[in-house]
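Chemist: mind looking at a prediction? Sequence and model below.
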Amino acid sequence: MAHIHPAGWREMSVTGSAAREIETLTLLEKRLSDTPYEIYHGVHWTNVEHGFSAYGDIDFIIVAPNGRLLLIEQIAGFLNESTDGLVKNYQGKPRRIRHQILHTIEGFAKRYQGELSIDYLLYCPDYIVKDPQQAGIDPSHIIDASTKGRLGATIREILPLTPRTEEFDRVTRFLGDTLSLRPDPSSMIGCATQMVTRLSGGLATWARRLEFSPYRLRVMGTAGSGKTQLALAEYTAALDAGLRPLYVCFNRPLADHIGRLVPAGGRVANFHELCDAWLRAQGKTPDYASPAVWAEIESSLASADLPETWQYDVLIVDEGQDFSVTWRDIVLRMLKQGGRAIWMEDPDQNLYGKDMVPLPGWVVLHSNTNYRSPREVVQMLGSIGAVSQPVEAGSPFKGADIEELTYPEGDVEAMLAQTRRAVTTCLAAGFGRQDIAICSFRGREKSAILKLDKLSDAHTLRSFTGAYDLFGNPVFREGGLLAESVYRFKGQSAPALIFTEIDFEEMDELTLRKLFVGMTRARLKLVLVMSERASVQFLDRMSGGGELKL
């Protein structure tokens, strides 16, 4: 079968970029599927800002088994026919097609050390060449709108199938060195973020169009369904309307993350920050050495008369699955009469085993499409039974570049060695340190990796020490690689995620939820560092639930 290089061109269709090139690739894949051709193109993330040609003005390069090359230049839109042949206007300047093709062929021949057999094809799917004899190009090498149905057949005629030769290997090595076949992850990350934001932003659009009074909306949304976009849209809209919004969640890291995204005004805090701020506003300093400190603060907040400065027009609760009934009552007391309230949660991310908080009379909206996690991750989680309801994979990315590294259970040094290897793998794939996050399956107290300042001299860690400064801010180690527990990293994500210290005796409900949370943090690449016994159970569940394999 024909092989198309590089992969990932189908995913580019959601950007709206390279639409005509992708249309042609789809046609080539269909018409040449039974051939041993190698097809090269320039439709990938690195070229988003620079056009989509594979080399010079050439859009596609096809290599036959004998090493013969066919260069295809695709020109969309209209052409001019002059006495000098076919002419295309680029940015207002006329360019002769014959000259472009000859210049590219000459460039290829000069760079190749040896004799290179090259042919060419002009493909103009939108234009009918009126006088092929005056085109300046052999008419048999022109496929226009009237003959585009013969594109596949013409390629087969120009590149007859022969046995594979050594020249084929030399030519493909040459193309591998000459063309930008490896997409740049830094370019891919930016496009991925924009696409996922746009796709998952639908929840923020239609959830806010619902009208009912009082406005009490409970959103039960899976990971990557757009809950964060909804929170940001609601928060910003409140500020634009001159209202005071309150965003409150369970995790401090998530609150810090949201606080960096929203405009100034209103309040963003996790529940314990809110409690701390309330006590300090009363002129008291929390005694965090006391085991009853949080119960005392909660009791104080639950019964106090709240001043106007502690009342808000809009309430946004995130990670509602981690809230208790007491917490629910406290935050709802902060909502003004007639205010708007949105409660967002995901039962599959309930890591603390709490019962779902009852919200009688609230409108419930389900959002079961994950736009952030690559489709392979979503399918894998479904195959091991890690989702309570079927989740639709809505990401533009099919593969997640998933890797598994194992270690003997209880062997901390082996686990650390495999984690270091995972970091090296991500760096070698082109991800920067700022794009990589290490997420531990264990909590901070039981994790070996989260107690370290560094994995190696080259890999220092930025992780929470467990201490807070005088202003209640968490103190972090000053390293280059972010390292968090699965509990603290919930609600966030990274382009490349290393999910490490995965070890369990049996795949119970809590284990499945932790796997769900951890694996859905990856946006592009996922490396699972797991014990051998955990790996066996994982693969057993996958083989029982689907055909996906690591």
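Modeler: Done, it's in.
Chemist: contacts and neighbour counts: CA atoms only from here.
Modeler: Will do.
Chemist: which residues touch the closest residue to residue 3 other than its chain neighbours?
Modeler: Spatial nearest neighbour of residue 3, chain neighbours left out: residue 38 (5.0 Å); criterion: Cα to Cα, 6 or more residues apart in numbering. Shown in contact with residue 38 (Cα atoms under 8 Å, 6 or more residues apart in numbering): 2-5, 62-64.
Chemist: what about versus this one:
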Amino acid sequence: MAHRGIHMDEQKTRQGEIAELMVKKKLEDLPPGYSVIANVDIAAEGKSSELDTVVVTPTGVIVVLEVKAGNLIADESGHVVRDYGAGGQKDIVKQLNRQGGIVRNRLAAFAKNLTIRSFLVLPTGKLDGYGIGIDSARVIDADRMDELCNIILDCDRLPHNHDVSKDTIVEFLENHCVVKQSLSSISETLDIRCRELSSGLATWIPRIESPLAVVEVNAPAGAGKTQLALSLLQKAHQEKRSAWYINTTRNIAQKLQDHPINQHVEFIGTWHELAIEKTRAEDPADIDSLKLSQYFNDVSEAFVQKLEDGNYSIDCIVLDDAQDLKSDWVVALTQALSSDGTLYVLSDPNFKTGETVEFTESVRVNSAETARIPQRVTQVINELALTSSPLVSTSPYQGDVPAFFTYSGPAQLLKETRRAVDEARKEGFSDDQIAILSMKGRHSSEILCSPTLGLDKYSLKQPLDEFKNGRQLFSDGTIFNDTVRRFKGLQAPCIILTEVDFDELDDQTKSLLYLGMTRASMSLKIVLTDAFAQKLAACL
């Protein structure tokens, strides 16, 4: 029931957003001289109310548009109501009348005799029945949406006797009544929208039918590769076909392990976990840390041999983050396919730590679109030429250009990182929406050695040298702090990249910067040395 409730809330949010976007688009047809203002807070005397859209005509008539998604119903008593599920029913006419009273009281304190007209707008629905206290002429439903601009033009012809100019009214509304929405409050809605926008790969790739056994998908961070992987696994389950999901990034593998699909798929995990399972190798926890690298390589080679010996017959293999593996390991997976099986190779060509894989035959899909990265962050990534080809942001969020904070030593590093956190908090981000990511290694980072950034008012949630059920444990801080590499596969509304200090902007540095900058879904702040700041400035 909880999951269903969340789904219904998300659906209603999307419906409301679509309705408001339809009105916004329609108002673009108004001639010059009409001012459209969204999210107007006319709270007064402890009464809070927000107007969806206000239009101020050239003669200073104020037109209030209250936008509702879907249909409204007049109940048996004639009251116009909207059903909010668990939240009960709300009397819309009562809400509009209360709102109208607050509007008049608030604006009366600003200027007398202002002319105000209010309309209920139903871009995707109708009002069924006859409501008490509402004139049908004040209802603009789906059938009358084409008349919206003409109705507003007619309002401009209404008689008025106020002596306040239109520009003065607009200035008052914008400076005193426009809601400055906290960035944190729109984060969840933005995530929902971005998931929808990045669903293209998950929609179309599973429909590909080809005699070729390999489908390559090359796409950047935020393009929807994880959604695609989940869609492929669900399709395999529905068709009763065997499936493996393999990744090199533990964060993403754990997400899918926590998903219900894990109960229906033969394997979900990392490459090394699969290799250890299939070769029945010794538990890595029992291996000396200095010998772990050689251990994992040996286990991988032993697994590759089993693949090439034809020991498996899997219908669907999804290899995510394939760019991190050796090319011969990737190619060996084709030997594990059934006679009509498919290997899906998902890669980000902009973050490469392994080798380029060349298949003799494959279906290849390339995309440069990212729905997660804000438009202005994407612009800076392109200006720095961090990617093999320019990224295209389809995110609905424009965002701001990344903020830069420079330092020249350890003491100043802590100070500037604290300043970046303070800026994020001022913008409205809560501590659990902020992630501080170091470009240094875990044991060479000054930040990861400072659980309070040098002051008690900061509390960092940092990795411990402890694991539970194979998962990293963290301290009890409120602001997440780890390395950029270990944060791969994750995202946060506000990312603070710190300890950004490199000698050159070479390919390896570009790859790491790309990884860090693409973790932010809303805001990005970069704490870097003076010397490296000059190198970046030369590229911008």
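Modeler: Alright, I've got the coordinates. Computed from a predicted model, the values in this text were never measured in an experiment.
Chemist: please state their TM-score.
Modeler: The pair, once superposed, lands on a TM-score of 0.76 when counted by TM-score structural alignment, normalised by the length of the second structure; 493 aligned residues with a Cα RMSD of 4.4 Å.
Chemist: what's the mean gap between the one helix or strand residue 326 of the first structure maps to and the aligned bit of the second structure?
Modeler: For residue 326 of the first structure, the host element (DSSP states H and E) is helix 325-333. Averaged over the aligned pairs, helix 325-333 of the first structure sits 3.8 Å from the second structure after superposition, using mean Cα distance after the TM-score superposition for the first structure.
Chemist: of the contacts of residue 38 of the first structure, which is the most crowded?
Modeler: Scoring those on neighbours with other Cα atoms under 10 Å, the highest-scoring entry is residue 64 at 26 neighbours.
Chemist: correct me, but it touches residue 37?
Modeler: Yes. Using Cα atoms under 8 Å, residue 64 of the first structure is in contact with residue 37, at 5.2 Å.
Chemist: re earlier: just the contacts of residue 38 of the first structure: which are in strands?
Modeler: Mapping these onto strands (DSSP state E) picks out 3-5, 62-63.
Chemist: quick check, nearest of the residues you listed to residue 434 of the first structure?
Modeler: Proximity of these to residue 434 of the first structure (Cα to Cα) peaks at residue 5, which lies at 28.1 Å.
Chemist: what sits against that closest one?
Modeler: Going by Cα under 8 Å, 6+ apart, residue 5 of the first structure touches 38-41, 181.
Chemist: ditto for residue 123 of the first structure
Modeler: Going by Cα under 8 Å, 6+ apart, the list of residues near residue 123 of the first structure reads 72-75, 142-144, 148.
Chemist: what's the helix or strand for it?
Modeler: Per DSSP H and E: residue 123 of the first structure is located in strand 118-124.
Chemist: which element follows that strand toward the C-terminus?
Modeler: Counting by DSSP H and E, the next helix or strand C-terminal to strand 118-124 of the first structure is strand 142-144.
Chemist: burial of the counterpart of residue 341 of the second structure in the first structure, as a residue count?
Modeler: In the first structure, residue 341 of the second structure lines up with residue 339, judged by TM-score structural alignment. Residue 339 of the first structure has 18 neighbours, counted by other Cα under 10 Å.
Chemist: surely residue 339 of the first structure meets residue 332?
Modeler: No. Residue 339 of the first structure lies out of contact with residue 332 (Cα under 8 Å); the separation is 10.1 Å.
Chemist: now do the shared contacts for the two.
Modeler: Both residue 339 of the first structure and residue 332 are contacted by residue 315, under the criterion Cα under 8 Å, 6+ apart.
Chemist: ok so, going back, looking at the contacts of residue 5 of the first structure, which is nearest residue 402 of the first structure?
Modeler: Using Cα to Cα, residue 181 is the member of the contacts of residue 5 of the first structure that lies nearest residue 402 of the first structure, at 20.2 Å.
Chemist: what about the closest one, which SS state?
Modeler: Here residue 181 of the first structure is coil, with the state taken from DSSP: H, G, I helix; E, B strand; the rest coil.
Chemist: repeat that for residue 81 of the second structure.
Modeler: strand.
Chemist: ok, it to residue 384 of the second structure distance?
Modeler: The gap separating residue 81 of the second structure from residue 384 of the second structure is 54 Å, by Cα to Cα, to the nearest Å.
Chemist: ok, these two, which is more surrounded?
Modeler: Each of residue 81 of the second structure and residue 384 has its neighbours counted (other Cα under 10 Å); residue 81 has more, 21 against 18.
Chemist: which residues touch the more buried one?
Modeler: Going by Cα under 8 Å, 6+ apart, residue 81 of the second structure touches 72-75, 89-93.
Chemist: please repeat the previous calculation with a cut-off of 7 Å.
Modeler: By Cα atoms under 7 Å, 6 or more residues apart in numbering, residue 81 of the second structure lies in contact with 72-75, 89-92.
Chemist: now for the biggest helix by length in the first structure, which elements pack on it?
Modeler: Longest helix of the first structure, by residue count under DSSP state H: helix 185-207. Applying 3 or more Cα pairs under 7 Å, 6 or more residues apart in numbering; DSSP states H and E, we find helix 185-207 of the first structure packed against helix 227-240.
Chemist: so where in the second structure does the helix it packs on end up aligned?
Modeler: On the second structure, the counterpart of helix 227-240 of the first structure by TM-score structural alignment is residues 225-238.
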